[in-house]
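Novice: Let me see the structure of the following:
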Amino acid sequence: MSTFSTHSDIPISDIHHGDPRVLLRQLFDVAVQRALPSHNTAAHLPAPPKGRTVVIGAGKAGGAMAQAVEALWPADAPLSGLVVTRYHHTPPRPKALAHRIEVVEASHPVPDAAGLAAAQRILQLTQGLTEDDLVLCLVSGGGSSLLTLPCEGITLEDKQRINRQLLESGANILEMNTVRKHLSAIKGGRLGAACAPARVVTLTISDVPGDDASVIASGPTVPDASTCADALAILKRYGIDVPDAVRAQLESGALETPKPDDARFDGHVVELIATPQQSLEAAADAARALGLNAYVLSDEIEGESREVGKVHAALARSAAQGRSTFQPPCVILSGGETTVTVRPRAEGQPKGRGGRAGEFCMGLAQALQAQAGVWALAADTDGIDGVEDNAGAIVTPDTLARAQAMGLNVADHLDRNDAYGYFETIGDLVLTGPTHTNVNDFRVVLVLPPEGHA
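Specialist: As a prediction, the model looks like this:
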């Protein structure tokens, strides 16, 4: 991954006549760097306890978080544990770093048997703890799928089917995780409750709007205020089927999660070590250091990806045409977690490929109408947009024209949810590989003034 110094001093004329793609990618890299566990963990680590320290956790940043703890923990203090991360998301281990925390890999966004085995082992590690012991729980986005332990009456296959339906339904992350909590034997605070009487400190990287720790990775160590009734309402809203026995347990309240007044959480601490807002502000500072105006809309933007793209396009067009309080040259930044409702396919139609960042970019390009001077990048900060190998995509003033010249129609690709095919063909995928962190969506729209007006 390239690095970018916020102390650079590139004249605006150079930005205007250079390649805006480079600037957009640099700002993305700044946002990612701000959220890396190696940069953010030290200030939040507790002192070693009288007894043992057991590290558990799950998420796309799990491997990097474990390495940060290993590097910072006193060499003479006991440390052991197990963390699960996504396949291929474990960073290379420095040769000098002692290997005290085991890191295993499993599937995301649909859980698999490896995640099930890891969850069972992690829950076993909480057995026999005392009040002299410390549990460090390392939580980041993606943990809901990686830490899978179905409740009684539901199989792994059931969980996989329900998870796929949730992912394609258009449900937001709060709704999806409310369901996941109530169909789990480990999420929704159950893992934290199992640690009693040990002290629990949860270090978390937020990938959710509002930074609610009970939502991040479905809050395995955080008490849950949502209810079985809430989960049932969400299942009904999106037409998602669950086994009759499980529905009966939800209706009776038998699958209720531990609540905030549960004494087993007394003394527990949650530390947010990286947030989407911090990464957006870091990118904004980098842009200002280059002489650009920078506007952060919000780190909590939700909604259909293509529709959010249209809103960003309207803001950019107004700025480019001098009808906005956003003054070019500028960048407009936003974060959050948008959704993609997968459209039914016509018979014989190939399945579309792509994620919410790519879908945002298609909606943006369509609504920009080839507006001069507007460029954009949208990417997932974990380096993976959906289940493909790209982080996101780039939009340029000639995106539509180049695509049309290659026989592509953006409306057709939107209908098929095929952002990957669209941007791969025109060479505008953003490819980073796993970044070893996750602060959710990152979007930056660059608006440059017309030639001669810089």
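Novice: can we go C-alpha only for contacts and neighbour counts from here?
Specialist: Fine.
Novice: contacting residues for the nearest residue to Val222 once chain neighbours are set aside?
Specialist: Excluding its sequence neighbours, the residue lying closest to Val222 (Cα to Cα, 6 or more residues apart in numbering) is Gly189, at 4.5 Å. With contact set as Cα atoms under 8 Å, 6 or more residues apart in numbering, Gly189 has these partners: Ser214, Gly219, Pro220, Thr221, Val222, Pro223, Asp224, Thr257, Pro258.
Novice: tell me which element the closest residue to Glu271 other than its chain neighbours is part of?
Specialist: What sits nearest to Glu271 in space, not counting adjacent residues and going by Cα to Cα, 6+ apart, is Leu203, at 4.9 Å. Leu203 is located in strand 199-205, with elements delineated by DSSP states H and E.
Novice: Pull the distance from that strand to the chain's centre.
Specialist: In terms of Cα atoms, centre = their mean, to the nearest Å, the centre of strand 199-205 is found 18 Å from the chain centre.
Novice: Other residues contacting it?
Specialist: Contacts to strand 199-205, defined as Cα under 8 Å, 6+ apart, come from residues 35, 44, 46, 61, 131-141, 192, 213, 216, 221, 267-275, 437-439.
Novice: Please give the structure of this sequence too, so both can be compared:
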Amino acid sequence: MTLRESRNFLHALFQAAVAAADPLKVLPPALPERPRGGRCVVVGAGKAAASMAQALERAWGEDLEGLVITRYDHGAPCRSIEVVEASHPVPDEAGQTAARRILDLAEGLGEGDTLVCLISGGGSALLSLPAEGITLEDKRAVNKALLRSGADITEMNCVRKHLSAIKGGRLAAAAAPARVLTFAISDVPGDDPGVIASGPTVADPTTYGQAMDILKKYRIEMPEAVRRRFEAAVEETPKPADPRLAGSSYHMIATPQDALEAAADKARASGVTPMILGNAIEGEARELGRVLSGIARQVRDHGQPLAAPCVLLSGGETTVTVRGQGRGGRNLEFLLSLMVDLEALPGVFALACDTDGLDGTEDNAGALVDPGSLQRAKELGLTPVRLLEDNNGYECFSALGDLIMTGPTRTNVNDFRAVLILPEGQVFT
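Specialist: Model prediction:
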């Protein structure tokens, strides 16, 4: 495999992973017959929400009613379902107004009606409706602090549910006694429905006390209104036995594992042995870079846990504890750490991208590393170790010309990582 072929191979694996979660492909087979009788209202939130609404219209007809919220620039053309774009990962007024309208739609339903809820990653920030007594600015402050703290997605969503008037099962409770059908694309480790978009249509076993403990754990200063609400612990989220959720069903249509298996199939077809390390890997992105560097060395030196040529595939959502002032999301942090630790090990390539097409708050999906990346960076006057200390992966990979720009993919099954190891002595042309 030449240098160019190796890089193209990794791009092809990423494309296969994203295609496995395309709403236009995965939603129609999961749909029942369109409900007959009563109103059928469609709502949703997430980076894939508009594409899911488009797929639903194609399957059920374009005379539907409803509203979905997606991230700015993630819209898709729909004929009758309204698409609203809002801010992610920090909520804004557009998301709050649309979330209020979604809750009003649910509360307007009765027995014999159906609420179809389309949920995907990013829905938690987009479906932002503060609980009584809490302002949007309060939510923004807490959310920003959580994003910088190193808290994982489960911890963040526990807090978000208890700041919200619509998450943690509250949307489904508002629609009772109407039937609620939820179709979801998972972007979270373990595919827990209660974590995806903070589970607006599923019961929530977490409590105000747990949410308070998370904020204390990460030493996050609470706005006074948040402190009062958490200490009062009134109006808990609906719990598993809540009768208002009896008519609610949940259908998972795409997961990170599906994306990894699609990439593995693509690798086998190219004559490269894949190994899926896990679809729910968490922890610090830079630490994972060191771990996968070590595994790549073991493959090269000892043919373990498998012989080259092979590709190590993994998914999940790592975290970045922000220490510096640089730019870059968790995928660039992972790759920069991997590049530094590999020390230009011959025959090792890596790609890491967010399947939604945007790594954190930047404009790239991720980037790619090859055996010459470290030396090229040094020749450009860069010091990768210092860039890593400053959380500045964007500067490094932008200078190298190795940022991967896809634009919004309109789906989201979390991060995708692929480390390709070729046999020792491989000659590149």
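Novice: Quick one: the strands in the stretch 151-300 of structure 2, in order.
Specialist: Shown for the stretch 151-300 of structure 2, the strands assigned by DSSP state E, counting those that start in this stretch span residues 179-185, 248-254, 273-278.
Novice: Give me the secondary structure label for Glu388 of structure 1.
Specialist: coil (DSSP: H, G, I helix; E, B strand; the rest coil).
Novice: Which position in structure 2 pairs with it?
Specialist: Using TM-score structural alignment, the partner of Glu388 of structure 1 in structure 2 is Glu362.
Novice: Look up the closest residue to its match, ignoring the ones flanking it.
Specialist: Gly328 (6.5 Å).
Novice: which SS state does that neighbour fall under?
Specialist: When classified by three-state DSSP, Gly328 of structure 2 comes out as coil.
Novice: Is it correct that it is in contact with Gly360?
Specialist: Yes - here Gly328 of structure 2 reaches Gly360: they are 7.1 Å apart, a contact under Cα atoms under 8 Å.
Novice: between those two, which one's more packed in?
Specialist: Set side by side, Gly328 of structure 2 and Gly360 show more neighbours around Gly328, with 24 against 19, by other Cα atoms under 10 Å.
Novice: Give the equivalent position in structure 1 for the more buried one.
Specialist: Residue pairing (TM-score structural alignment): Gly328 of structure 2 is matched to Gly354 of structure 1.
Novice: Okay, helices next: where are they in the stretch 351-454 of structure 1?
Specialist: In the stretch 351-454 of structure 1, the segments counted as helices under DSSP state H, counting those that start in this stretch are 356-368, 399-405, 410-415, 419-425.
Novice: can I get those helices in a markdown table with mean neighbour count and distance to Thr126 of structure 1?
Specialist: Below are the helices of the stretch 351-454 of structure 1 laid out as a markdown table (neighbours: other Cα atoms under 10 Å; distance: least, Cα to Cα, whole Å):
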| stretch | mean neighbour count | distance to Thr126 of structure 1 |
| --- | --- | --- |
| helix 356-368 | 28 | 36 |
| helix 399-405 | 16 | 53 |
| helix 410-415 | 16 | 47 |
| helix 419-425 | 21 | 42 |
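Novice: Next, format these as TSV and append distance to Thr178 of structure 1.
Specialist: As requested, the helices of the stretch 351-454 of structure 1 are exported to TSV (distance: least, Cα to Cα, whole Å):
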stretch	distance to Thr178 of structure 1
helix 356-368	21
helix 399-405	39
helix 410-415	29
helix 419-425	28
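Novice: out of the ones you listed, nearest to Lys310 of structure 1?
Specialist: Among these, the nearest to Lys310 of structure 1 by Cα to Cα is helix 356-368 (5.1 Å).
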